[in-house]
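A.B. asks: I'll drop the sequence and a predicted model, then ask my questions.
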Amino acid sequence: MLRYIFIALFFVINTEAFAFQAEEVKLSPTEEQSMEARLVAGLLSQYHYKNIAIDDELSSIIYDSYLETLDANKHYFLKEDIEDLERYRDRLDDHIKLGYLLPAYEIFNLFSQRFQERMNFIENELSYEFNFNVDESIVIDPDSIQWAESKAELNDRWRKLVKSQALDLKLADKADTAITRLIKERYERLDETISKYESRDVFQLYMNTFAESFDPHTSYFSPATSENFKIRMSQSLEGIGATLTTQSDYTRVASVVPGGPAFESKLINTDDKIVAVAQGMEGEFVNVVGWRLDDVVQLIRGPKDSKVRLMIIPAGKNAATTPPTEIMIVRDKIKLDDQVPYSEVKEIYREGNKYNIGIITIPSFYLDFEAMRNGEEYGSTTGDVKKIIAELKEKEVDGIVVDLRSNGGGSLQEAIDLSGLFIKEGPIVQIRDADGSIEVGADKDPEIVYDGPLTVLTNRFSASASEIFSGAIQDYKRGVVIGENTFGKGTVQNLISLNQFVPKVKSDLGQVKLTLAKYYRVNGSSTQHKGVKPDIKMPSPYNAKNFGESSYERAIEWDQIETSDFEKTNYLNEQVIAKLNEKHEFRLNNLEYLKSLKQDVDEAIMDQERASISLNMEKRKAENEAALERRNAANKLNEKISADPDIKNKVNTDGEIKDPYLREGIVVLADLIALGIG
């Protein structure tokens, strides 16, 4: 997940979000950057987990990645440019080892020249009198197009691109004059953004591309970027509590801060796109498509207890075809205390029986290391969950759901200790270093804090420590994992300062976040790439191709080592899981709340796979109206479900559970209890 945050900081985005001012600026590397490049190359080649050689094969990967970083949508470079730059494909490895950076700057300067040509086309040559009755379309899948053969062909691509943007505004009831103004302002802001680009920014971009060619979690931080990262991370703890990045023209949610207003609201999620922002309940929406990230952040942030309204395109939905959803969030200041686990108890009626279900939501795996080192009383996920379990036992719950959805991880030790609350003792995770040595992280406490029926909820954004915990619960047959396949991040990184290798250098050098080790489950399977596959699989719009570790081309592969010496519990077996799946499949095919969910997911997946969209107003309008109609139908269906007096197959609570994933997690747990498990 961190990779998306770095993308925002490095301006490594699909470069429709790059522009240059009219005057041409030629950027070039410095001697210090040359020295730093040699340092980074040496560090990665010697210490990276995979021991990857910096050779012609890696050079080709760097070359392709750098071009994609600059022009992912093939909107700027011409075919003749690519043919000319091809001479660098197998040379960049030698160049980097020697600290020779001129080719990277030559490529960037050519890009900036082509970008300025596009800006001139928009400003001086493009007519904004679009005919929206023509039956034509625009390709939105960059893999489906080739580099433009000529400037005329590129001009036509840009005509369609701007026409599509104008059509979006037209369907939002904007006047023609306003449409022209808004689009021109969008590109003026892009121009302003890159006018401040300096040599160090190109170096940052290129060195990060080089680092990520080893794996997606290995990154380079320039001194300025490292400091900005710290500032931005502290700023993200105010306002709505979300870390934002830029993707193409859109502001995208990189992560939702555990315990913050966005997290608590359940209205905004990782990978949602923010298209407009309004202040309070009466403020007018401001379209922020194409805005600089910092400007969007400033618009969203505000005083504690004030309200901000957002127009969002939900994750997994195609921004070109999905009408935005309006949400409202009350701003607040986020404190560490807000990230602690919390619980609630729900009643469920199944086949005439009532069950009390305890739900423990764990936003992150945290441990106050400083207080622990000082011998003081310290906070931790495990300590807090232990207290919650004691409270739930007093309330005589029949089973517990542990909700790890969107929990991006945290302390490895906490993942181990938390697992120990539910098993007697034994290994929880295996960690293999680059030299092949394996360390086993084990729970050594024989106490079982909770021995009753247990389910664990996961989604595609449950990562790292969440995967270690859910994997251990699954391997020990201690509980049932329900939901989506997890993220698949099974690697360990460390941040290394380059100054320690050149202590006599007076200026600050950058830092490298380097992958040093890999996690494995106790059954020997790596959590890398594949993640944890749920026992009970819920419909998910997040396919492996577009979301999670497997969506990264340079992700370290999955593999298997020997199993640990561990003893499975007798809580679950394959027959029990099969019975639970049989009941789940029946509900999936027959109960409206899951049928509706499955339909939405199927449509989202189809939407993601669309290669083109119509530029005809009536067709685009019909697509938008159909999507809006489906959404309204789903809302009415939820209202119908909530009002249904038949409580045999529904959760009966003070506030009806509209979250179908949590709802099904509770129902599966009730089925488990009914089977006499635990």
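C.D. replies: Nice, thanks for sending it over.
A.B. asks: From here on, just use CA atoms for contacts and neighbour counts.
C.D. replies: OK.
A.B. asks: Now name the helix or strand holding Arg432.
C.D. replies: If you go by DSSP states H and E, Arg432 is part of strand 426-433.
A.B. asks: what's that strand packed up against?
C.D. replies: helix 412-420, strand 438-443, helix 465-475, strand 511-520 (3 or more Cα pairs under 8 Å, 6 or more residues apart in numbering; DSSP states H and E).
A.B. asks: quick one, which of these is packed in tightest?
C.D. replies: Highest mean neighbour count of those: helix 465-475, a mean of 27 (counted as mean count of other Cα atoms under 10 Å).
A.B. asks: Show residues contacting that helix.
C.D. replies: 365, 404, 407-412, 414-416, 418-419, 422, 428-429, 456, 479-481, 486, 488, 521-523, 527, 531-532, 568 (Cα atoms under 8 Å, 6 or more residues apart in numbering).
A.B. asks: Any of these buried? List them.
C.D. replies: Applying 16 or more other Cα atoms under 10 Å to these, the neighbour count classes 365, 404, 407-412, 414-416, 418-419, 422, 428-429, 456, 479-481, 486, 488, 521-523, 527, 531-532 as buried.
A.B. asks: another structure for you, compare them:
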Amino acid sequence: MNRLIEFMKRNFKVLLAVLFLSVGLFAFKGVFKSPNDPEKDKMLLELLTFVIERGHYDPAAMDDNFSKGIYKDYIEALDPSKRFFIQSDIDEFAKYETQLDDQIKNKDLAFFDLTYDRLMKRISESKGFYKDILAKPFDYNVKEEFNTNYEKLPYAKNTDELKEKWRKQIKLSTLSSLTDKLKMQEDLKNGVKSDDKSKEKAFEKKADEKPEAPKSFEQLEKETRESSLKSLNEYFDFINDLDRNDWFSVYVNAVATRFDPHTNYFPPDEKERFDVSMSGKLEGIGARLQKKNDYTEISELISGGPAWRGKELEAGDIILKVAQGNQEPVDVGGMHLDDVVKKIKGPKGTEVRLTVKKVDGTIKIISIIRDIVEIEETYAKSSVVERNGVKYGIIYLPKFYIDFENNDSRDAGKDVAQEVERLKNEGVQGIVMDLRDNGGGSLKTVVDIAGLFIEEGPVVQIKSAGRKKEVLYDRDKRIQWDGPLVVMQNSFSASASEIFAAAMQDYRRGIVIGSKQSYGKGTVQNVIDLNQFVRGSNVGDLGALKTTTQKFYRITGGSTQLEGVSSDVAIPDRYSYLKMGERDIDNAMPWDKIDPSEFKFWDKQSNFDAAIDNSKKRIAENPKFKLIDENAQWIDQRNKESVYNLNIDQFKAEQKAIEEKAKKYKSIADYKNSLEFKSLSYEQEAMKTDSSLKEKRERWHESLSKDIYVEEALNVLDDLQPKNAGKKVVTKIKKEPIKS
């Protein structure tokens, strides 16, 4: 998820002033024999904790509890699937569980050295495990199970038990591939097309070719083992390329993230990648990835990118395999995140096929043609729609963007102001501000955009460590839009999005609808180059630190941290019951409250409460929303299930049952409202000569026409119209049969 990183220059200068003052009294001098000199590691740890303790908003006490947190996070990071260490290793490591705070203070690397040496030994042993396991066919008729809930499973008692765990884990992977191959072959034989678009393409391609002789079960079984062997060979080749510095970075990050989840250490290579991501230059499929246990999870889709356009990949999907076009897929379970990214990225126009586990437990192959994510598609855009004789406008803002180095470049504040003016010229009677999946951005642009809808007053309060609160105001009395306003959010709306939604809610300026609550990130980070604090030669690049320096608060005084912004009208979605917010992270900073600012409620919307009540009634009575809520509960239930049968007949039966159950909810994706969304007049002229723009807007308008949430936002705008003041307006619901 795109995190809020606000480079507010005056705040950054204050932070640096404090740090430089400290460094003046405590200079770091580095002269090392080699880049892998342990003395460099000791200095990096010392420098990191020194900078965090003086620059962090509320640094945690480095005590035994802090030490336990480091220990837990670090061991999990080294071996998330518990397939390297055995219980005797953990017993030996455990004596350091409460000593790491003291070791850090004393520049003692005994714990790291012990775990690093043991990990290298266990990795070397594991190479023999998988090669032996894959050397002979699996017996899929045996009745046995494998539990993938690694977090709660114990470590293997000995190497024999560990090898058995490897066998079952590999067998599950090959079994999944084998059943896919068998089903594909059966479908081709029977002329049955799949619901899966990627499989359907393969079907059509093969249908035009001379039919291949069906392969035997033994041939397909052998293919899956060969594919798994190739994947694991590549995985261990990658691990062999990692050096001591790479593993030490894991340890350093375990220390950094215990201060809070958004405080991170960037080794030199990652710092470079972070700089690229902040520049907005994105290529590939247009998705952000993160590690989840031993797997890679889609954390966010980049607006305008190939994955976003395809509408098949979603946040929360787990990537199981990656294939280059129609080549054999490679299992990426257990791979380092960087290695997975390398496999997914590739030249524009080439195809990558991702085998993913959806949040509902179904397995799907998704074909994506790589492309360059155009920056234009990350900017604000608007559309108009007419219903019941009234015209409305929708502004979609994917992030609160700004270029601090160039005042003449585009920023979200200027662009949204322009879109509002264009919508006014179109004669709209209400505006929907769509902030769904907006991960944040610039605080300055939030204030600028909020100021378009209020006369003047505070927008957000900011608190830095040891300093009085600062209030950011809209001081321009001009109101660009004084008509009905609805703000859309979801559980992935974070940081700057939450500030805007909270301000509109607190002023009673707009009605907030969407997920029960937003993400809940109420902190600000700054990135600090660690090299500036070190004197000496042969030091090398030490990387950078992103640390939390401020918290922001609503104008009513409450923080958005953890709690996020509760929607005025909560609408069920498929993520309703999943733990995906800031509040679900064990060491997230706490919620708190400061004094409120003085402000005046918006008093020009007399039917505000009635519109909220009407919306709640519609949602409660809408069969489609009831189905969405039922689907969300099923997804939550599926997410908690972790035991898989390794008997092929039972495995097939379980997968078929999941697919059959998922069909009940297919109508959710097939939903279509009766609304027609159009581009604004100026854009319609531009589209006459710009076919690319025309294609993009048509694609967006098509997605809006299938969006039940946008439809409800427009219902709310209807209720907010002056003609409906004091009335109980209930929009008729389009009744559809629910398939069971």
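C.D. replies: It's in. Please read all numbers here as calculations on a predicted model, not as lab measurements.
A.B. asks: could you dump the helices and strands packed on strand 426-433 of structure 1 to a markdown table with distance to Leu615 of structure 1?
C.D. replies: Below are these laid out as a markdown table (distance: least, Cα to Cα, whole Å):
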| stretch | distance to Leu615 of structure 1 |
| --- | --- |
| helix 412-420 | 50 |
| strand 438-443 | 56 |
| helix 465-475 | 43 |
| strand 511-520 | 44 |
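A.B. asks: Can you verify my assumption that Pro427 of structure 1 contacts Gly441?
C.D. replies: Yes. Using Cα atoms under 8 Å, Pro427 of structure 1 is in contact with Gly441, at 5.9 Å.
A.B. asks: center of structure 2, which residue is that?
C.D. replies: Ser299 (2.3 Å; Cα atoms, centre = their mean).
A.B. asks: host element of that residue?
C.D. replies: Applying DSSP H and E, one finds Ser299 of structure 2 within strand 295-301.
A.B. asks: Please enumerate residues in contact with the next helix or strand after that strand?
C.D. replies: Toward the C-terminus, strand 295-301 of structure 2 is succeeded by helix 306-310 as the next helix or strand (DSSP H and E). Contacts to helix 306-310 of structure 2, defined as Cα under 8 Å, 6+ apart, come from residues 284-287, 301-302, 313, 368-371, 373, 699.
A.B. asks: who's in contact with the residue nearest to the centre of structure 2?
C.D. replies: Met1, Ala287, Arg288, Leu289, Gln290, Ala315, Gly316 are the contacts of Ser299 of structure 2 under Cα under 8 Å, 6+ apart.
A.B. asks: The fourth one -> structure 1?
C.D. replies: Spelled out, it's Leu289 of structure 2. In structure 1, Leu289 of structure 2 lines up with Leu244, judged by TM-score structural alignment.
A.B. asks: Is its match in a helix, a strand, or coil?
C.D. replies: At Leu244 of structure 1 the chain is in strand, as set by DSSP: H, G, I helix; E, B strand; the rest coil.
A.B. asks: was I right about it contacting Arg252?
C.D. replies: Yes. Contact criterion Cα under 8 Å: Leu244 of structure 1 and Arg252 qualify, at 5.7 Å.
A.B. asks: all strands in the stretch 501-650 of structure 2, in order from the N-terminus.
C.D. replies: Along the stretch 501-650 of structure 2, counting by DSSP state E, counting those that start in this stretch, strands occupy 511-514, 523-529, 534-535, 544-553, 569-570, 643-645.
A.B. asks: Can you check which of those gets nearest to Ile708 of structure 2?
C.D. replies: strand 511-514 (11.0 Å; Cα to Cα).
A.B. asks: Can you tell me which of the contacts of Ser299 of structure 2 is nearest Asp613 of structure 2?
C.D. replies: Asp613 of structure 2 lies nearest to Ala315 out of the contacts of Ser299 of structure 2, by Cα to Cα, at 30.9 Å.
A.B. asks: which SSE is the counterpart of the closest one in structure 1 in?
C.D. replies: Ala315 of structure 2 maps onto Thr270 in structure 1, with residues paired by TM-score structural alignment. For Thr270 of structure 1, there is no host helix or strand (DSSP H and E).
A.B. asks: now do Glu227 of structure 1
C.D. replies: Judged by DSSP H and E, Glu227 of structure 1 forms part of helix 223-235.
A.B. asks: next one: Val486 of structure 2
C.D. replies: Going by DSSP H and E, Val486 of structure 2 is in strand 485-489.
A.B. asks: what separates the corresponding residue of structure 2 for Gln474 of structure 1 from Ile285 of structure 2, distance-wise?
C.D. replies: Using TM-score structural alignment, the equivalent of Gln474 of structure 1 in structure 2 is Gln505. For Gln505 of structure 2, the distance to Ile285 of structure 2 (Cα to Cα, to the nearest Å) stands at 36 Å.
A.B. asks: Could you find the closest non-adjacent residue to Gly510 of structure 1?
C.D. replies: Ser222 (4.1 Å; Cα to Cα, 6 or more residues apart in numbering).
A.B. asks: aligned partner of the one you found in structure 2?
C.D. replies: So, by TM-score structural alignment, Ser222 of structure 1 is matched to Pro267.
A.B. asks: Wait, its match touches Leu530, no?
C.D. replies: No. Applying Cα under 8 Å as the test, Pro267 of structure 2 and Leu530 come out as separate, 10.2 Å apart.
A.B. asks: Quick check: neighbours shared by those two?
C.D. replies: Contacts common to Pro267 of structure 2 and Leu530, judged by Cα under 8 Å, 6+ apart, are Leu542, Gly543, Ala544.
A.B. asks: Once you drop chain neighbours, what's closest to the last one?
C.D. replies: Going back to what we said before, that points to Ala544 of structure 2. According to Cα to Cα, 6+ apart, the nearest residue to Ala544 of structure 2 is Asp529 (4.4 Å).
A.B. asks: How many residues are close by the aligned residue in structure 1 for the one you found?
C.D. replies: Aligned counterpart of Asp529 of structure 2 in structure 1: Ser497 (TM-score structural alignment). The number of residues packed around Ser497 of structure 1, counting by other Cα atoms under 10 Å, is 16.
A.B. asks: Ser497 of structure 1 is in contact with Leu514, isn't it?
C.D. replies: No. The pair Ser497 of structure 1 / Leu514 is not scored as a contact, 10.6 Å apart, by Cα under 8 Å.
A.B. asks: Now do the residue nearest to Pro303 of structure 1 when sequence neighbours are not counted: how many residues are near it, please.
C.D. replies: Distances taken as Cα to Cα, 6+ apart put Arg331 closest to Pro303 of structure 1, at 6.8 Å, once the chain neighbours are dropped. Residues lying near Arg331 of structure 1 (other Cα under 10 Å) number 22.
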